[in-house]
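Colleague: Sharing a model that was predicted from the sequence below.
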Amino acid sequence: MRKFTFAILLSGCVLAAHGQTVLTLDSCRALALRNNKQINVSRLGKEVAMNTRKAARTKYLPKVDVLAGYEFTSRDINLLSNKQKNLLNNMGTNLGTQVSGDLQKGISEKMTELVKQGAISMEQAQQIGAMMQQAGAPVGQYAAGLGNTIGQQIVDAFRTDTKNVFGGAVILRQPIFMGGAIKAANAIADIMEEMAGNDESLKTQGTIYDIDKAYWTVVSLKHKQKLAYSYRDLVKKLDDDVKKMIRQGVATKADGLKVDVKVNEAEMDITRVDDGVTLAKMLLCQLCGIPMTDKITLADEDSNGLEKSNVRYTDYQPDSTFSSRPEVRLLQNAVDLSEQGTKVIQAEYLPHVALTGGYMITNPNVYNGFQKRFSGVWNVGITVQMPVWNWFEGRYKVRASQAATSMARMELSDVQEKINLQVTQSRFKVKEARKRLTMANNNVKSAEENLRCAQVGFREGVIPSTDVMAAQTAWQKAHSDKIDAEVDLRVSEVNLEKALGILE
């Protein structure tokens, strides 16, 4: 229902902008609430806080990341040392030399033994040794080449070819226990969103308060403008009468000069009040967000009286904490925010447990002899992080945060006491304004009767012109005081609504 009413008010404001110049108090409020930049900033801040809260909720959910990369290195990864590769490359030569030496030594020892036994002669032994050496040379060379070839193949088999490395991974992380940090972060996001709403309410009330003051200031000046013209007409009428009496010889020039001074003063008052009305309307247009050069007329400019019967807050009693005031709610938000901040600090020094998992691929394939193709592996695990020693850093931070929370509570209590006093003062001011308005109405009646009697006596010639001017001045002051009392009642009622936190 409230949104529907607000839409109707905005529609009325649009019509006014297209030619209609009459603005009511409600239409001025609607224009100001729509065009005020600070309120619009608060609304955007509320949207920011809402999305921040939604983002904080995602901290409970698992996070999945995808990684991919390529790396070029100037050297391969070697599974064999240079010494090992050298031994394998010369494996046949080394083995053939050793076998050939052992074989020649064995044959020589055998020939020597046979010579000693007399089975063969020395010449025969030498001939047999020469024949064996000639027959074994090709076999040794072949065995050496074959061994070297096998060694080179082994070295090549251990070559990784890892200058060009491709890799990728899918990583999943699921928090299990973060020391309460995630819960506190979500609570902070909720408080920030609530603070944004309270800030909007605070600026809304401030805007409405400024609009009401500007509106009733214009109305007051318009009534005083009419009063100034009426007073000028009265003084001019007296001036005409005095001039006639001067011509008839029943009044002196001194009486005429006194009346002329009053006429000039009345004209000057009109000039001042005209300028005041223009400036006040420009201020009202600025607060409403419309061009200051627009010609506007307020609905209450031509009203006969400004008395207001506002029963909205007569029986309204705020709670002991004054939670209806956005300022109090903001300070309570600050206390709650500080408490959650303490929990976040405490969570930093508690164990953090998280579940991890994923899938990783590489090229070369490290799981199959560095084969030049992509291959991967699944993994799952649990990580635990626990601070062990930090020189009491956490204790000091927690104490500092708790002290800040105590400060916020004290500020909240102090503001609540001041608001209680403000509400009481505002109630007194409303009562005083009503009494003042009643007295002003009575004074207007007395001043009008006094002016009537003075005018009658002046026409009968029993009262001098100075008494008439005094009666006119009293009449003007009584009406001016009535206008001030009427506007003061309106403003004091708005002050009370603002103090109670129900201005909207």
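Modeller: Yep, it's here.
Colleague: switch to C-alpha atoms for all contacts and neighbour counts from now on
Modeller: Fine.
Colleague: looking at this, Met410 is in a strand?
Modeller: No. If the criterion is DSSP: H, G, I helix; E, B strand; the rest coil, then Met410 is helix and not within a strand.
Colleague: List the residues that contact it.
Modeller: Under the criterion of Cα atoms under 8 Å, 6 or more residues apart in numbering, Met410 has no neighbours.
Colleague: For Lys418, give its distance to Leu283.
Modeller: Computed as Cα to Cα, to the nearest Å, the Lys418 to Leu283 distance reads 31 Å.
Colleague: Among these two, which residue is more densely surrounded?
Modeller: Per other Cα atoms under 10 Å, whichever of Lys418 and Leu283 has more neighbours is Leu283, with 17 against 12.
Colleague: Work out for me the element the more buried one sits within.
Modeller: helix 253-288 (DSSP states H and E).
Colleague: now that helix: how far from the chain's centre is it?
Modeller: 48 Å (Cα atoms, centre = their mean, to the nearest Å).
Colleague: next one: stretch 454-467
Modeller: Remark: stretch 454-467 is offset 71 Å from the chain centroid, using Cα atoms, centre = their mean.
Colleague: Now do it: everything it contacts.
Modeller: With contacts defined as Cα under 8 Å, 6+ apart, stretch 454-467 is touched by 238, 242, 255, 468, 471.
Colleague: which one of those residues is nearest Ser201?
Modeller: Ala471 (49.5 Å; Cα to Cα).
Colleague: The closest one is in contact with Ala447, isn't it?
Modeller: Yes. Taking contacts as Cα atoms under 8 Å, Ala471 lies within contact range of Ala447: 7.1 Å.
Colleague: Near Glu339, how many other residues are there?
Modeller: Neighbourhood size, Glu339 [other Cα under 10 Å]: 19.
Colleague: ok, it - contacts?
Modeller: Glu339 is in contact with 401-402, 405, counting by Cα under 8 Å, 6+ apart.
Colleague: who touches Gly45 in this structure?
Modeller: If a contact means Cα under 8 Å, 6+ apart, then Gly45 has Ala196 as its contacts.
Colleague: circling back: ok, of the contacts of stretch 454-467, which come out buried?
Modeller: Neighbour-count burial (16 or more other Cα atoms under 10 Å) applied to the contacts of stretch 454-467 gives 238, 242, 255, 468, 471.
Colleague: here comes the other one, which I'd like you to weigh against the first:
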Amino acid sequence: MNRITECKSVLSLIVVLLCFILQSNAQGVLSLEDCRRLAIENNKKLKIADEDVKASEAQKAEAFTKYLPSIDAMGVYLRNQKEINLLSDDAHLPVGSIGSDGKFTFRPDQLMVGSDGKPVMVNGQYVPKDYALLPKEAMTVDERNLGIVQVGLTQPIYMGGKIRAYNQIAGLSEQLAKSKRSQELQNVILSTDEAYWQIVSLVNRKKLADKYVETLTKFVHDVELMYTTGVATKADVLSVRVKLNEGEMVQTKVDNGLSLSRMLLNQICGLPTDTIVMLKEEMADTDVEEVPAESLERVYSRRPEVASLQLATDIYKKKEKIALSEYLPTIALTANYLSSTPSFFDGVSTKFDGMWSVGVGIKAPIFHWGHPVRVYVVRRHRRTR
């Protein structure tokens, strides 16, 4: 009795394990919307299109920064071979005085006197008696170690419409990326619907082929009995068997096509290719809804390909403005702070010292062999042609 109970317990455990395994391997019934959702979630091209949209949004934000001022910093260190000497030798400066008229003059006691007691003159000039020494080292600047630090601010004021055109192109590029993403989404939905309804069609064809083979099998059996009784001929039996073989070939083709279609749908939905899923339309007959008629103009207006072509045309129009802006003047406000060592702002010093500056820069092309205009004219000619 105990052995019987143990056997029943083991059998129950095996049944539970088998049910659990079958339940884990079985797939639920998928509708068309479920397949579309899985295909959208697992399509790699659609994910790439999403990243392209994010990149275009980042480029649009980056293009807007061209309106804002830019701040740059620069640091330079140079090791020079020689120092700067303003004097080749020590200088001797005559000692005199400033007269009442503000001119530099010599007093009699500041002039060299000859043996005759009169001031000595050389080339018509009096010779001073005393000199002030200006040593060479005092006029030497040690620039062997040179350091420069600059911080600058640039605010564009007018760039010939270039910045505005860049921002417009960035906005159009964002719309173009979204249009391409919409086109890729429609392609994913289209391929999913084709694979889905292909399976539904093959399932119904399989039912018809199985019914046809079943009918022919019964018919072959009846014809063989008729041949046995002498009612039918051998040719009748062979003719019916040929039809049965043709039906079995059609049945095999449908089975193979159904397997391949299921693998294709699994690939589109991101499922393992050996997974067998049941579709909602396989289990019940569905009526085909009539699609309302619609004009081709409205169909074309909703196509993302047409919108992409229009956006591409607008982008090239903005590029024409960028080419034309090369022939227009540009105006920018600049502000800088420059510091260096050695510095010369208050004598010669080895400390960092600097100054700030503010200015407005204007740049206007005068003659470049017609390069900007020629480019603009060629692009206009290509567009109008």
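Modeller: Right, received. Where do you want to start? Because the structure is predicted, anything quoted here is derived from the model rather than measured.
Colleague: Residue range in the second structure corresponding to the helix holding Leu283 of the first structure, please.
Modeller: Taking TM-score structural alignment as the measure, the second structure aligns residues 234-269 with helix 253-288 of the first structure.
Colleague: Please identify the buried residues of the matching stretch?
Modeller: Along stretch 234-269 of the second structure, these residues count as buried under the neighbour rule (16+ other Cα under 10 Å): 237, 240-241, 243-244, 247-248, 250-251, 254-255, 257-259, 261-269.
Colleague: how near is the spatially most central residue of the second structure to Val16 of the second structure?
Modeller: Nearest to the mean C-alpha position of the second structure, by Cα atoms, centre = their mean, lies Ala55 at 4.2 Å. Going from Ala55 of the second structure to Val16 of the second structure by Cα to Cα gives 53 Å.
Colleague: Translate Ser338 of the first structure into the numbering of the second structure.
Modeller: Matched by TM-score structural alignment, Ser338 of the first structure corresponds to Tyr316 in the second structure.
Colleague: mean deviation of whichever strand or helix holds its match from the first structure?
Modeller: Here Tyr316 of the second structure, judged by DSSP H and E, is contained in helix 304-325. Relative to the matching residues in the first structure, helix 304-325 of the second structure has an average distance of 0.5 Å after the fit, by mean Cα distance after the TM-score superposition for the first structure.
Colleague: State the span of the second structure onto which stretch 182-198 of the first structure is aligned.
Modeller: Stretch 182-198 of the first structure corresponds to residues 163-179 in the second structure, going by TM-score structural alignment.
Colleague: do stretch 427-442 of the first structure as well
Modeller: Using TM-score structural alignment, stretch 427-442 of the first structure pairs with nothing in the second structure.
Colleague: ok, and for that stretch, which residues are buried?
Modeller: Across stretch 427-442 of the first structure, burial judged by 16+ other Cα under 10 Å covers 427, 429-430, 432-434, 436-437, 439-441.
Colleague: Those in helices, which ones?
Modeller: The helices, defined by DSSP state H, take in 427, 429-430, 432-434, 436-437, 439-441 from those.
Colleague: Which one of the residues you listed is nearest to Asn198 of the first structure?
Modeller: Distance to Asn198 of the first structure across these (Cα to Cα) is lowest for Arg427, with 24.5 Å.
Colleague: For the closest residue to that closest one other than its chain neighbours, identify the helix or strand it belongs to.
Modeller: If the residues on either side of it in the chain are set aside, Arg427 of the first structure comes closest to Leu496, at 6.4 Å by Cα to Cα, 6 or more residues apart in numbering. According to DSSP H and E, Leu496 of the first structure maps onto helix 465-500.
Colleague: Now do that helix: distance to the chain's middle.
Modeller: 45 Å.
Colleague: Which stretch of the second structure lines up against that helix?
Modeller: Aligned by TM-score structural alignment, helix 465-500 of the first structure falls on no residue of the second structure.
Colleague: on that earlier part again, including distance to Lys116 of the first structure, could the buried ones among the contacts of stretch 454-467 of the first structure go into CSV?
Modeller: Shown next, in CSV, are these (distance: Cα to Cα, whole Å):
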residue, distance to Lys116 of the first structure
Leu238, 175
Val242, 180
Asp255, 178
Val468, 175
Ala471, 171
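Colleague: just those residues now: which is nearest Arg173 of the first structure?
Modeller: Arg173 of the first structure has its nearest neighbour among these in Ala471, at 89.5 Å by Cα to Cα.
Colleague: Take the buried residues of stretch 427-442 of the first structure and write them to JSON lines, including distance to Gln141 of the first structure.
Modeller: Formatted as JSON lines, those follow (distance: Cα to Cα, whole Å):
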{"residue": "Arg427", "distance to Gln141 of the first structure": "120"}
{"residue": "Lys429", "distance to Gln141 of the first structure": "123"}
{"residue": "Val430", "distance to Gln141 of the first structure": "123"}
{"residue": "Glu432", "distance to Gln141 of the first structure": "127"}
{"residue": "Ala433", "distance to Gln141 of the first structure": "127"}
{"residue": "Arg434", "distance to Gln141 of the first structure": "129"}
{"residue": "Arg436", "distance to Gln141 of the first structure": "131"}
{"residue": "Leu437", "distance to Gln141 of the first structure": "131"}
{"residue": "Met439", "distance to Gln141 of the first structure": "136"}
{"residue": "Ala440", "distance to Gln141 of the first structure": "135"}
{"residue": "Asn441", "distance to Gln141 of the first structure": "137"}
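Colleague: Show me what the residue nearest to the centre of the second structure aligns to in the first structure.
Modeller: So Ala55 of the second structure corresponds to Val48, using TM-score structural alignment.
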